[in-house]
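In: Here is a sequence with its predicted model. Questions after.
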Amino acid sequence: MIGANVIKLENLKNLIKNVDKLSMGFHDKLYLMQYRRVQYWIEWQARKSCIIVEFVNPSYSSVTCPKCGKRMEEVAHRYFRCPSCGYENDRDVIAIVNLNRGL
């Protein structure tokens, strides 16, 4: 069986501290998400299975090109393209690649 030995989660602890800087629409959604509850559950399950949990900085993870490191531009809803090297993908895929590399 092939499995993960490390789980990487975004460090979102400062998100609540900066909530006053967010739009009201996002502000309301933030409290509904209960993201920390999900993170605690993931950590708990990982510990039971001897899996390491790492928290990584999420800053610019979905808009930084994983190939060349330049800032990407949104060309469609949730879809970004790098003007420098031409790489394009969904912002969630871009973030996963960048966070996995520790960028």
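Out: Received the coordinates, thanks.
In: C-alpha only now, for contacts and for neighbours.
Out: OK.
In: Regarding this structure, what is its longest helix?
Out: If each helix of the chain is counted by residues according to DSSP state H, the longest one is helix 35-48.
In: another one to put next to it:
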Amino acid sequence: MIESLRKLPREHKVSLLILSYGKISEWIDWQCEKHGAPVVVVEPKGTSTRCPRCSSKMMENRYRVFKCPRCGFEADRDTVAVLNIEKRALTQMGGSLTTPTALQMTDVNPNRCGEPVNPLKGTLAL
């Protein structure tokens, strides 16, 4: 199967990759709706290179570690990105994280993995 995927044209490979991201996005939206959590879409551009404290451009200090020349904040680029995405999301939501007001879905009985449970047997529904 892997060999047959390698033989596909580049455009088809890209389409398959985008399809998998779409499925993850649908699952996240479903989980947020089910649990009453808001979904906030944030533009990720520049999130790993801007300082989450003072918003200045960070410089690479070591491999994957950035340091702010202005305030001295230092962290892994993934951590910097998460802090900046959180900051942007909170700004879009009005500045503070409040209790979600969305209605929760009651037609599903989620287990710890978030999958529907078969009420008759207590097992995962197929």
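Out: Thanks, I have it. Everything quoted here is computed from the prediction, not taken from an experiment.
In: re earlier: which stretch of the second structure lines up against the longest helix of the first structure?
Out: For helix 35-48 of the first structure, the aligned range in the second structure is residues 21-34, judged by TM-score structural alignment.
In: Tell me roughly how far that stretch lies from the first structure on average.
Out: In the superposition against the first structure, stretch 21-34 of the second structure averages 1.3 Å from its aligned positions (mean Cα distance after the TM-score superposition for the first structure).
In: Show me what counts as buried in that stretch.
Out: 30-34 (16 or more other Cα atoms under 10 Å).
In: Same question for stretch 70-85 of the second structure.
Out: Buried, per 16+ other Cα under 10 Å, within stretch 70-85 of the second structure: 74-77, 79-81, 83-85.
In: Do you have the helices of the second structure handy? List them.
Out: Applying DSSP H to the second structure gives helices spanning 2-6, 10-35, 77-92.
In: which other helices and strands contact the shortest one?
Out: It stands for helix 2-6 of the second structure. For helix 2-6 of the second structure, there is no helix or strand it packs on, judged by 3 or more Cα pairs under 8 Å, 6 or more residues apart in numbering; DSSP states H and E.
In: show me what contacts V97 of the first structure?
Out: Residues near V97 of the first structure by Cα atoms under 8 Å, 6 or more residues apart in numbering: P66.
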